[in-house]
Every structure is written in C-alpha cells, then in structure tokens.
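1. Sequence first, predicted model second:
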Amino acid sequence: MNLVFVGFLFESFIIILATLVLILILKRYLIKKHRLTLYLFLIFLNLVLSVVFSWLSKILVLTTNIDYVYNEPNPAAQPNVPFPWLVTRIVDFRITVFFVAVAILISYILKVKVFGTDYVTSHKIIVYSFGAYTGIFCLFVYQRGNTLLDAINFLNVLVYMFMIYVPFMIRSIEAYKSVEEKTYRIAFFSLAIMSLSFILVFVFTLIDRITIIFGTEGFTPFYFAAWTFVIIGFLFAYLGYIRPKSA
C-alpha cells in the first residue's frame, strides 16, 4: 500500500471538512462582525493552509521525481524541479509548520482578548521572540534529509503550542467553572477542548517524526491521529463558541 497516497486521501478529507467549517466561521463573522470571531477565523485559516501545504507535499511526491528523504543529510540526488528552495520546504513540511506557528501567535492575541487581560510586556516579548525564532527555523535552518532537524522543527512548534495553549486551556477551564450561564459555559469548555486538540496535533506529529528517525516510513497511526485532532478542535470551537450567541 502506498502510504503517501493514503495520506493524500486522508488530508483531502481533512481539507474538505476544515474548509466547510472555515466558511461557516467566515459567514458568522460577516453577520456579527465580532472581532474574536475574526481572530478564530484567522487561526483556522492558517491551520487550513498548513494542511493544504502538507497535502501539496504529497502531490509533489506522487507526481514528480522528488521524494521524501529521511536520515540522509544532503542526499546525492537533489530534486530537479523549478523553485527548489520552496518546493523542498513544502515537501519537508517546513511551510506547513510555518503556518501553524502563525496560527499560534494569533491564538495568543485571542487569549488576551477573550479573557480581557492586558498584555504582560515580558510575556509578550517571549511569545513574539519565540514565534520569530520558530518561523526562522522553519524556513532557514534546513538541510534536506536531516530528519533530526525536522524533528527539532516540530518540537519548536510543540513548545510554542504549550506556551500558548496550556495557559489558554487552563483559563478556559477556570472560566467554565466560574460562570453560570449555559451558553458561556459551553463556549469556554469548547475553547478548552480546542486548545487540548491543537496541542495533541503536534504531540502526535512529533512522535511520528521520531519514529522516522528510528527507521519507519512515517504515516504511523500518530500521523492520522494528529490531523484528526485538527478537525476535533475546529468542530468544538465552531459548535461551542462561534455558533452560539456568545460569538
């Protein structure tokens, strides 16, 4: 069985579902003009783009002479394709991870706005600095076939996710416990599940990368679990937070 083709089909399904939710969120924003809904739309837009570029990587592998290269830094056969700088980073999921990093940064802004807190200067500097480091690492600290660097790349994003989404999840749970109105309880619970889901996306993705270092071809059950949690996060955010009157 061609695992790349299976991954392509699976991500096609994820993209269709995610795009439908994204359209619903956009429609909600155009009706309500609620700034928090706009932030969620931008977060989800970047996450959808991340899946799209992961999907494009599989199209490139399936239709061109380029292939996934693992545990072989600077492989002898470099891909003979137009725009190799961009294409190799698409194939090796660097562009995918870059859009995830952007989504995390917007999530930080959403967290501050949702809970009505002011930016803490020191924390803001750390968040933006680590975001810049993660983005630079995604695009420029790269060696084709160096799976260890790829794993570090995913680890960077996982750390960034923990920095933003763990506090987001904790605050959402606290708010869920403290409010009485059912609509807001559902909204905060949904945000907590969304945060947990997005963390698990990269926990499972990192595990999948680590298995490659030890000789697998990737596309383990952890890979499929990762993208599944993208949809879970989307659905909980939409059904619990955006669709109700809270957004």
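-> All right, it came through fine. Just so we're clear, the structure is a prediction, and the values are computed from it rather than from any experiment.
2. C-alpha only now, for contacts and for neighbours.
-> OK.
3. Quick one: residues contacting the spatially most central residue of the chain.
-> The residue at the geometric middle of the chain, judged as the C-alpha nearest the mean C-alpha position with Cα atoms, centre = their mean, is residue 100 (3.9 Å). Applying Cα atoms under 8 Å, 6 or more residues apart in numbering to residue 100 gives the contacts 46-47, 50, 157.
4. How about residue 165?
-> The contact partners of residue 165, taken as Cα under 8 Å, 6+ apart, are 107, 195-196, 198-199.
5. give me the number of residues near the closest residue to residue 244 other than its chain neighbours?
-> If you skip the residues right next to it in sequence, residue 244 has residue 183 as its closest partner in space, 6.9 Å away by Cα to Cα, 6 or more residues apart in numbering. Residues lying near residue 183 (other Cα atoms under 10 Å) number 15.
6. Let me know the distance separating residue 183 from residue 190.
-> 11 Å (Cα to Cα, to the nearest Å).
7. and the nearest residue to residue 119 once chain neighbours are set aside, how far is that from residue 187?
-> Counting by Cα to Cα, 6+ apart, residue 112 is the residue found nearest to residue 119 once chain neighbours are left out, at 6.8 Å. Taken as Cα to Cα, the spacing of residue 112 relative to residue 187 amounts to 16 Å.
8. The two: who's more crowded?
-> When residue 112 is set against residue 187 and neighbours are counted by other Cα under 10 Å, the residue ahead is residue 187, at 25 against 14.
9. quick one, helices of the protein?
-> Counting by DSSP state H, residue ranges of the helices within the chain are 3-32, 35-63, 84-91, 94-114, 121-140, 147-178, 182-213, 221-236.
10. picking that back up, can you redo the contacts of residue 165 as CSV with neighbour count and distance to residue 125?
-> Shown next, in CSV, are the contacts of residue 165 (neighbours: other Cα atoms under 10 Å; distance: Cα to Cα, whole Å):
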residue, neighbour count, distance to residue 125
107, 22, 15
195, 25, 22
196, 21, 24
198, 25, 23
199, 24, 22
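11. Second structure for comparison follows:
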Amino acid sequence: MLNISLISNITFESLGSFVGIFYEGIIIIGMIIILIDLYRIYRVSKLSLTKNLLLSFIFLTLGIFFSWLAKWWLWMHGVSNYFGGYGLQLISTFKMSIACAIIGMYFLKLFFNSLFSTGNERSSGNNLLIIRKLIEVSIVLTVHIPAFLLNSPELGFISDAIAFFILLLDMTFLIPNALKSFRMGKKDKIFGKKFISIGLTAIFIFNMAIMFLLDRVTMFLQIKGTFNELGYTVFYFAAWTSVLISLIFAVYGFIKR
C-alpha cells in the first residue's frame, strides 16, 4: 500500500508543480509562435518600432521561462531542494522573472516613445531611463538577501511583494500611453483600431503586474484559496494569461492589422 504522506506530497507538491509546468508551457509555446511571426515581420520592415516591441515580449517570455524552470526544478528535485543557492532562489521566488519584465518594459517604453514622443523628447530621456532600469533590476536581485541569509519565508514573501511593487511602479507609464492610444483610436478613422489594440496591449501588461502583486500578498496573508496549497493563487494564472493576450493585441491588432 502507498504511504499516506507520500500521497499527500504528490498531491500538494508534485501536482502543484506539474500544473504550473503544464500551464506555463502552454503560455510559452503560444508566445514563441506569435514572436516568430513578429520576427518575420521585423525582418521585412526593419522598423525600430517593431524591433522594440519584439525585444519587449522576448524578455517577458524569458521571464515566463524562468518561472517555468522554477516549477520544473521543484517537480524534479522536491521542495527540500527548491530553495538552495541564492541564484536558484532568485528564480524560484520570481525575482529573475521580474528582472526580465523590467528590461522588457525598457523596450516597451522605447516603443511608446517612438509612437507618441518627438525626437527631442526621446533622446533626452533615454539615458535617464537606462539608469533607472539598472537601479530597479539591482534592487530586485538584492532585495531577497535578508530572507536568504536568515532562511525566513516571511521575509521572502515581503521581498516578493517589494519586487512586484517595483515592477508595478515601473509599469505606470503604460496607463497614460493606453489613454493616449484610446484617444487616438477615437480620432483616427483609418488607424483607429490599431491604436485601440495597442492601448489594450498596455492595459493587459499592466494587469500582469497587478495580478502578481495580488498573488504574493494573498500568499503572505495566508488567505485560503483554490490554488493556495499549490504555492500560488488564481491571480498567478491571470497574470501570465494577460501577457499572452497583450501580445496577441500587439501583433495581430496593431502590427498586422
């Protein structure tokens, strides 16, 4: 007969990891298929607008891959080996994913600057933007050090919330750009649907950060939810789904329309 504790481990650890692996695998495959299509468009057009959009979603996809890798490690090696070295903890606690998302937002900011800003505005703010991104990435990659040194899950959840809050602040530029896009969508009779699509792209990407912040806060507060025993909440599923939807709007609603 099977040991009861073994069945429990399979239910809450292995099953939880497998659900995450399967779900994120589907998202990654969907992202790659659309990114290949976007790359083909860029090879023909050679537009910086398309290049920045492509690079932005490449880094977002890389962030999803790091999240998938963390769940794969847990599935293969178990929870006891999940929080090993600091590098592994950066992956398992979403810090590498957030760092990739912040870099992705750099290129998305360049995309919107190309779309709405003048040449002088774009050149004057780029150096400051690079410095800001370097600071943000450095904070995200070091904020987990106290939790790592003290082996404290509570500090780990706090560092998660801080990192996701930084990402949320980093994405605030998406809101005014989404509003600009919607206004242009109403005014422009020819390209109106393109602008509405890129506005929806911005909204869904911003929603990703909100969903992940809610996921970490929910876990920290120990709110019992459907997926809480698996190591994440329903907000986790909504977050990566938002990224895929945003890419669909960007490519098939803006670039290819």
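-> That came in fine, so what should we check first? Every value quoted in this text rests on a predicted model; they were computed, and no experiment measured them.
12. can you tell me which of the contacts of residue 165 of structure 1 lies nearest to residue 162 of structure 1?
-> When the contacts of residue 165 of structure 1 are compared for distance to residue 162 of structure 1 (Cα to Cα), residue 199 comes out closest, at 6.8 Å.
13. Can you tell me which of the helices of structure 1 is nearest to residue 78 of structure 1?
-> That would be helix 84-91 among the helices of structure 1, by Cα to Cα, at 9.0 Å.
14. on contacts alone, who are the packing partners of that closest one?
-> On a contact count with 3 or more Cα pairs under 8 Å, 6 or more residues apart in numbering; DSSP states H and E, helix 84-91 of structure 1 meets helix 35-63.
15. so where is the helix it packs on in structure 2?
-> Aligning helix 35-63 of structure 1 against structure 2 (TM-score structural alignment) gives residues 48-76.
16. Pull out the buried positions in the matching stretch.
-> Within stretch 48-76 of structure 2, the residues that qualify as buried are 49-75, counting by 16 or more other Cα atoms under 10 Å.
17. Could you do stretch 181-201 of structure 1 as well?
-> In stretch 181-201 of structure 1, counting by 16+ other Cα under 10 Å, buried: 184-201.
18. Skipping adjacent residues, who's closest to residue 137 of structure 1 in space?
-> Spatial nearest neighbour of residue 137 of structure 1, excluding adjacent residues (Cα to Cα, 6+ apart): residue 153 at 6.8 Å.
19. didn't that neighbour look like it was pressed against residue 138?
-> Yes: the pair residue 153 of structure 1 and residue 138 passes the contact test of Cα atoms under 8 Å, sitting 6.2 Å apart.
20. Mean per-residue distance, stretch 49-62 of structure 1 versus structure 2.
-> Its match in structure 2 and stretch 49-62 of structure 1 itself, once the structures are fitted together, sit a mean 0.6 Å apart by mean Cα distance after the TM-score superposition for structure 1.
21. Just give me how far that stretch sits from the chain centre.
-> Remark: stretch 49-62 of structure 1 is offset 14 Å from the chain centroid, using Cα atoms, centre = their mean, to the nearest Å.
22. Stretch 31-44 of structure 2 now?
-> The offset between the C-alpha centroid of stretch 31-44 of structure 2 and the centroid of the whole chain comes to 19 Å, using Cα atoms, centre = their mean.
23. average gap between that stretch and structure 1?
-> In the superposition against structure 1, stretch 31-44 of structure 2 averages 0.5 Å from its aligned positions (mean Cα distance after the TM-score superposition for structure 1).
24. Over to stretch 208-216 of structure 2?
-> Superposed on structure 1, stretch 208-216 of structure 2 shows a mean distance of 0.6 Å to its aligned residues (mean Cα distance after the TM-score superposition for structure 1).
25. according to the alignment, that stretch goes to what range in structure 1?
-> Aligned by TM-score structural alignment, stretch 208-216 of structure 2 falls on residues 201-209 of structure 1.
26. distance between that stretch and the chain's centre?
-> Once both centres are worked out by Cα atoms, centre = their mean, stretch 201-209 of structure 1 turns out to sit 11 Å from its chain's centre.
27. Quick one: residues in contact with that stretch.
-> With contacts defined as Cα under 8 Å, 6+ apart, stretch 201-209 of structure 1 is touched by 147, 150-151, 154-155, 157-158, 218-220, 222-223, 225-230.
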